[in-house]
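> Need the 3D shape of this:
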Amino acid sequence: MILPASDSEEERTSILVVEDEILVRYVICDYLRDCGFHVIEAGTADEALECLRSHKDVGVVFSDVRMPGSLDGIGLSQRVRLLYPHIPVILTSGHLLPGETDGTPLMTKPYVLGEVAQKIRAILDGGGDSSTSNSEAV
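Predicted coordinates:
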């Protein structure tokens, strides 16, 4: 089930999805676009930092932890916190538990698509999480 965009804020704010597995990235980016978000894609943390330099409208970074390149997702989260402290980061991993991410929120894989969209909306709205009825997992 695709959850419609809740307000025009999502249309002005970009979500930066950082995922090296192309099929996983395709599914989550396509879903978020269907939900009304503007999505920017990156395959590595280095690409993500380049995107952050060139796109001033990024509202949330949604990043895998394990990626090739000079930084993993945790390193990216630390760099974003240092350079762009106003941009929240959500990490995702099938290998870590929430306490293992330096305090950055973690969604474990496989994650439910609707929960990702709701978590992003909650962050953009400055609120907490809400539950979902979506059962599609990635």
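> C-alpha only now, for contacts and for neighbours.
Will do.
> Please give the centre-to-centre distance between the top strand by length along the chain and its chain.
Ordering each strand of the chain by length in residues (DSSP state E) puts strand 58-64 first. Offset of strand 58-64 from its chain centre (C-alpha atoms, centre = their mean, to the nearest Å): 4 Å.
> For that strand, name the packing helices and strands.
Packing partners of strand 58-64 (3 or more C-alpha pairs under 8 Å, 6 or more residues apart in numbering; DSSP states H and E): strand 14-18, strand 89-93, helix 113-125.
> The longest one to strand 89-93, inter-axis angle?
So the one you mean is helix 113-125. Here the directions of helix 113-125 and strand 89-93 differ by 160 degrees (axes from the mean of the first three to the mean of the last three C-alpha atoms, to 10 degrees).
> Now show me the structure for the sequence below, then we'll compare the two:
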Amino acid sequence: MPNPTIIFVDDDFICNHDICEILNRADFTVVTAYCAAAALDAIATGDPLSGLVTDIDLGPGADGFEVARRARAAYPDLPIIYISGTAAGRHPFEGVSDSTFLSKPCSPQQIVAALNRAIRLEAT
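Next up, the predicted model:
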């Protein structure tokens, strides 16, 4: 069985790189995006996806909430995990349903655990 493929979106290069390394070691295939436009391009390919992890504040352009809405439009049951140090209060109002929110700073292990829970729940 192939590794689950996820898109990881964070405009902080160091954070993105470090977390993606851990996700790869945890047997995820990671598509890395540093902005909303790159994430939306990755979603538009139509390749099979098992999850999306996105920061909320992604700089100019769309935010993580918009990325998640577009991902859910393309993949209705896609597990979504938001990570942010500033948007916890917005998640209940702007986040897609059945999504998870992790406050930054969060450890890569917390992200791995949240993905494993979300993907396992989707598989049942």
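> Quantify their similarity with the TM-score.
Remark: TM-score between the superposed chains equals 0.85 [TM-score structural alignment, normalised by the length of structure 2]; 117 aligned residues with a C-alpha RMSD of 1.7 Å.
> ok, which stretches of structure 1 are helices?
Along structure 1, counting by DSSP state H, helices occupy 9-12, 22-34, 45-54, 73-83, 113-125.
> Select, out of those, the one closest to His95 of structure 1.
helix 73-83 (12.2 Å; C-alpha to C-alpha).
> List of residues touching that closest one?
Around helix 73-83 of structure 1, the neighbours that count as contacts under C-alpha atoms under 8 Å, 6 or more residues apart in numbering are 45, 49, 63-67, 87-89, 91, 101-102, 104.
> Give the aligned range of that helix in structure 2.
Aligning helix 73-83 of structure 1 against structure 2 (TM-score structural alignment) gives residues 64-74.
> With structure 1 overlaid, report how far that stretch is off on average.
Aligned to structure 1 and superposed, stretch 64-74 of structure 2 gives a mean residue distance of 1.7 Å (mean C-alpha distance after the TM-score superposition for structure 1).
> So Ser50 of structure 2 versus Phe13 of structure 2, what's the distance?
Going from Ser50 of structure 2 to Phe13 of structure 2 by C-alpha to C-alpha, to the nearest Å gives 23 Å.
> Tell me the residue in structure 2 aligned with Asp57 of structure 1.
Aligning on TM-score structural alignment places Asp57 of structure 1 opposite Pro48 in structure 2.
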